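[1] here's a sequence, model it:
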Amino acid sequence: MKKIFQYLTLCSVLLAHVGNVSGQGIRFLQDEPLEKVLSLAKEKNKIIFIDGYTKTCAPCKELDKKVFPLQEVGDYFNTNFINVKYDLDEPEGKKVQEKYRDVVTGYPSLILLDQDGKMIHKIGGFHPADSLITKMKDALNGTNLSTMRVRMQAGEKSLAFVQAYKKIIADGYLRDEDQKMSIDILNRLSDAEMVNPKMWQLLGRSVTDPYSALFGRVVKNYWPFYQNKVTDVGFLEFQLRTAIQRAANELVTPVEKDNKLSLPNQPEKENIILGYVKDIDKFKHTEAIKAIFDVHNLALKGNWNEMITAMKFYNRIQALGKSTEFIYKYVQYMMQSCKDKKALIAATGLLASLPKEHTDVMAYDDNYRTLTKLYALAGEKALADKYRKLQK
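    The predicted structure is shown next:
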């Protein structure tokens, strides 16, 4: 009997929220189990509108204060939807966030569901009343995220489709989907289609992976980009070179684990990067990439004296980028296995040649402590003691 009473009470609460569609503002259910909301949506033959919020979300509070209470907003939403709020930090809200995690990318997340719980559309952020109503009407008329995903899977690639899909993605704050869609569309395009200025403006910034076939196609079409005035060739060169530099840095940066440094060793990827670097007609200022690979390969071979000599030279011509950080990491790596006293002493000279303002306290190591270790390894006890006393 008690369970029947509780059920009837719940039904009366739900019906109180949805039975009357007139009146001021949106009437929301609050944190109701999604299964019950879906059941009610089927009973009333309505779409579900979810306001996913958190208590600390400023745009969420603005919607509650300035938009949801308005008469015209209430009239539209109460007529067309089952409206439910979920605090995404609470148990029921967390379930909703997990179920729709591909679209709940921030707060507020304003989501439309069909009566089976399938996502129809999502927008994020604050929207004034007229904008919010317009976007919901558009979604119900077919201009929605779910439809765009279906069209994408069907292989569409027209400029009009990309423009429409991009707008919906932007409204939904779906950054990961934007990147994936851009790459997928570019891979569908012919070279001639790819160098369409309007298409490239929409999709081009997503080309950042130098190991991808797409990146290679863009490099191959470097001059057609220039000839067709697709984009500023200087900006394109900077975009591609920055991606190459980032990849090169990852290939040479020592990795620390259990207080020990190891060097990456991926020759196939290194050859891809060097292949781009050698294309001097397209890429400028690549000396730093060549330099770090040279030092890296000398270190892998254990050619310590040559490595120190190379770092001195490249540091002198400013070809090592953030030279102090790079040099310290490679000196630390060398100290783990180098037994050559001459090389160890040479390393102290290299550290001494670094700019004074960078050598007292380093981002990763104290300069004097490193010098102490180097001199101790080289058997120079007096010098090791000297720098030990200078440690802070």
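[2] please make it C-alpha for all contacts and neighbour counts, starting now.
    Will do.
[3] residue contacts, Asn271?
    Contacts for Asn271 were tallied using Cα atoms under 8 Å, 6 or more residues apart in numbering; there are none.
[4] swap in 10 Å and give it another go.
    Val277 (Cα atoms under 10 Å, 6 or more residues apart in numbering).
[5] which parts of stretch 53-70 are buried?
    Buried residues in stretch 53-70, counted by 16 or more other Cα atoms under 10 Å: Tyr53, Thr54, Pro59, Cys60, Lys61, Leu63, Val67, Phe68, Pro69, Leu70.
[6] among those residues, which are in strands?
    Tyr53 (DSSP state E).
[7] how about the buried residues of stretch 53-70 in TSV, adding distance to Thr348?
    Shown next, in TSV, are those (distance: Cα to Cα, whole Å):
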residue	distance to Thr348
Tyr53	57
Thr54	55
Pro59	56
Cys60	58
Lys61	59
Leu63	62
Val67	66
Phe68	68
Pro69	71
Leu70	72
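[8] nearest to Tyr387, of the buried residues of stretch 53-70?
    Thr54 (54.5 Å; Cα to Cα).
[9] skip the chain neighbours and tell me the closest residue to the closest one.
    Leaving aside its chain neighbours, Thr54 sits nearest to Asp87 (5.3 Å; criterion: Cα to Cα, 6 or more residues apart in numbering).
[10] these two touch, right, the one you found and Gly52?
    Yes: using Cα atoms under 10 Å, Asp87 is in contact with Gly52, at 6.1 Å.
[11] between the two, which is the more surrounded one?
    Between Asp87 and Gly52, counting by other Cα atoms under 10 Å, Gly52 is the more crowded of the two (25 against 19).
[12] okay, and Ile48 sits in which element?
    For Ile48, the host element (DSSP states H and E) is strand 47-53.
[13] which neighbouring elements make contact with that strand?
    strand 29-30, helix 34-44, helix 58-62, helix 71-80, strand 81-87, helix 91-99, strand 109-113, strand 119-124 (3 or more Cα pairs under 10 Å, 6 or more residues apart in numbering; DSSP states H and E).
[14] want to put them side by side, so please do this one too:
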Amino acid sequence: MKRTLTLLFLLIYLASFSQETINFQDTSFKEILAKAKKEKKLVFMDAYASWCGPCKLMEKNIFTLPAVKEYYNANFINARFDMEKGEGRDIALKYGVRSYPSFLFINGDGELVMQNFGYMGEQDFLAIAKEANNPKFANNSSKELFEQGESDPNFLLNMMKLYAQSDYELAKKASERYFKVKNEDELTRDDIGMLLYFLKSTSDPNYQIFKDRKDAITKIMSEDIYKQFDVNIKISKVMENSLDQNTGVINDDYFFKNAIPLVGKTEAEIALNRMKVIYYPNVRNFKEYEKAALAYYKDADNFDTEELLKAAWLFSEHVDTKTSLKKAEEWAEKAVMKSESSENTYILAKIYAKTGNKSNAKMYAEMSKNLAIQNGKDSSAAEQLLQSLK
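    Here you go, the predicted structure:
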């Protein structure tokens, strides 16, 4: 009798524990969609990865909250899939899930209605649910609502995020309506990021917003950065057309011929070298990158030390010209002088080793090793460098 009671209490405990979080369906995605369609509800999907820390914190801290459980269980068919296992892989591909956690709200026809990302607190997590649970989504997809002229700013902002990767042109149209609706409203940092993301040409409707709202934009970004964006927008097509698709090399003559009339010689030269220092490392053309970086970072005082350190790292890995490495030395030294870390002291040590300054190389490699150990980081790279310098 005692064992029976113990077992009964255990079962009751386990049953109550199982309700201590959102009620996620343990079935296939196809069956989940069918249930959502039958009950005329949206699917809420927690798209996670097993190694993702914020995913685990959401599961532990937020999914278990009474208000969260109550709202999600009452209003959605809830599902969880590991995006790197089984059926989750196909779901990730279908909906373009690239960051974790991602929260997907999907109608019974499998159309993505709304999407959000990252760890969030109780109120934000409830807010996205209430936004997704708007009755207008019950019988219409986001695309249909957009075509019908929906102009709610939150809806349009979600459209931009939702389709930025899968349907850029639709997202771009949503951005144009969004900024038209915003009119004279205050622009946030996120607004400006969206404006610039969808702004590719001076012929785009949003370019006029960019020009008209300059005062508001330069409250968030500097005049210099604003000017850089303006130059890039004006010559974006020239940049695109100056890249030879067959050779992967940028045609300087074509670029200057077409860019100088738009922005002047000085801005054209800066823009071209900026383009090269971004493009050439991605295609592993380090010979062209070396030339472009030396020109672009000629006056190192005009650049952030983190940007200079990245260039120094690329030189330490892929450049052997002594005079070029001397410039990289200066860039790395600026970063180290600002604040010593195991990473920047290692890069400086590596450059010293390549330029033949063995004593400085040993000193900074030792410093990198000690800083790494002090901060619980991997010191093996510095140790290997020290071994090579013996």
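[15] what's the most distant pair in the buried residues of stretch 53-70 of the first structure?
    Those two in the buried residues of stretch 53-70 of the first structure that are separated most widely, counting by Cα to Cα, are Thr54 and Leu70, at 21.1 Å.
[16] tell me the one of the buried residues of stretch 53-70 of the first structure nearest Ala382 of the first structure?
    Closest approach between these and Ala382 of the first structure, by Cα to Cα: Thr54, at 62.5 Å.
[17] ok, now which ones touch the closest one?
    If a contact means Cα under 10 Å, 6+ apart, then Thr54 of the first structure has Cys60, Lys61, Tyr86, Asp87, Leu88, Asp89, Glu90, Gly93, Gly106, Tyr107, Pro108, Ser109 as its contacts.
[18] how about stretch 135-145 of the second structure: buried residues?
    Neighbour counts over stretch 135-145 of the second structure (16+ other Cα under 10 Å) mark Phe137, Ala138, Ser141, Ser142, Lys143 as buried.
[19] make that stretch 108-118 of the second structure, sorry
    Buried, per 16+ other Cα under 10 Å, within stretch 108-118 of the second structure: Gly108, Gly110, Leu112, Val113, Met114, Gln115, Asn116.
[20] average offset between the host helix or strand of Glu240 of the second structure and the first structure?
    Here Glu240 of the second structure sits within helix 236-242, counting by DSSP H and E. In the superposition against the first structure, helix 236-242 of the second structure averages 7.8 Å from its aligned positions (mean Cα distance after the TM-score superposition for the first structure).
[21] residues in contact with that helix?
    Contacts for helix 236-242 of the second structure (Cα under 10 Å, 6+ apart): 199-202, 229-230, 232-233, 235, 249-259, 262, 271-272, 275.
[22] tell me how far the following helix or strand past that helix lies from the chain's centre.
    Sequence-wise, the next helix or strand downstream of helix 236-242 of the second structure (DSSP H and E) is helix 252-263. Distance, stretch centre to chain centre, for helix 252-263 of the second structure: 31 Å (Cα atoms, centre = their mean, to the nearest Å).
[23] which residues of the stretch 251-390 of the second structure fall in strands?
    Per DSSP state E, counting those that start in this stretch, the stretch 251-390 of the second structure carries no strands over any range.
[24] can you pull out the helices in it?
    In the stretch 251-390 of the second structure, the helices defined using DSSP state H, counting those that start in this stretch lie at 252-263, 265-282, 286-296, 305-318, 322-338, 342-355, 358-374, 380-388.
[25] what helices and strands are in contact with the second one?
    Counting by 3+ Cα pairs under 10 Å, 6+ apart, the packing neighbours recorded for helix 265-282 of the second structure are helix 223-234, helix 236-242, helix 252-263, helix 286-296, helix 305-318.
[26] of the ones you listed, which is nearest Glu176 of the second structure?
    Each of those has some distance to Glu176 of the second structure by Cα to Cα; the shortest is helix 223-234, at 16.2 Å.
[27] in that closest one, what's buried?
    Quick answer for helix 223-234 of the second structure (16+ other Cα under 10 Å): Tyr226, Phe229, Asp230, Val231, Asn232, Ile233, Lys234.
[28] quick one: secondary structure of the residue nearest the centre of the second structure?
    When Cα atoms, centre = their mean is applied to the second structure, the residue found nearest the centroid is Ser99 (8.5 Å). Three-state call for Ser99 of the second structure (DSSP: H, G, I helix; E, B strand; the rest coil): coil.
[29] repeat that for the one 10 residues further on.
    In terms of secondary structure, Asp109 of the second structure is coil; the call rests on three-state DSSP.
[30] burial of Gln245 of the second structure, as a residue count?
    Neighbours of Gln245 of the second structure under the rule other Cα under 10 Å: 10.
[31] sorry, slip of the keys, the one I care about is Ser190 of the first structure.
    Under the criterion other Cα under 10 Å, the count of neighbours that Ser190 of the first structure has is 10.
[32] ok, it - contacts?
    Arg217.
[33] quick check: it vs Leu214 of the first structure, distance?
    Ser190 of the first structure sits 11 Å away from Leu214 of the first structure, going by Cα to Cα, to the nearest Å.
[34] what's the answer for Asp138 of the first structure, then?
    34 Å.
[35] so for these two, which sits in the more crowded spot?
    Neighbour count, other Cα under 10 Å: between Asp138 of the first structure and Leu214, Leu214 has more, with 17 against 13.
[36] which position in the second structure aligns with the more buried one?
    Under the alignment (TM-score structural alignment), Leu214 of the first structure maps onto Ser203 of the second structure.
[37] surely that match touches Lys234?
    Yes: with contact defined as Cα under 10 Å, Ser203 of the second structure counts as touching Lys234 (9.3 Å).
[38] what's the local residue count around the residue nearest to Ala216 of the second structure when sequence neighbours are not counted?
    Closest residue to Ala216 of the second structure apart from its sequence neighbours, by Cα to Cα, 6+ apart: Leu187 at 6.8 Å. A count of nearby residues for Leu187 of the second structure, using other Cα under 10 Å, gives 17.
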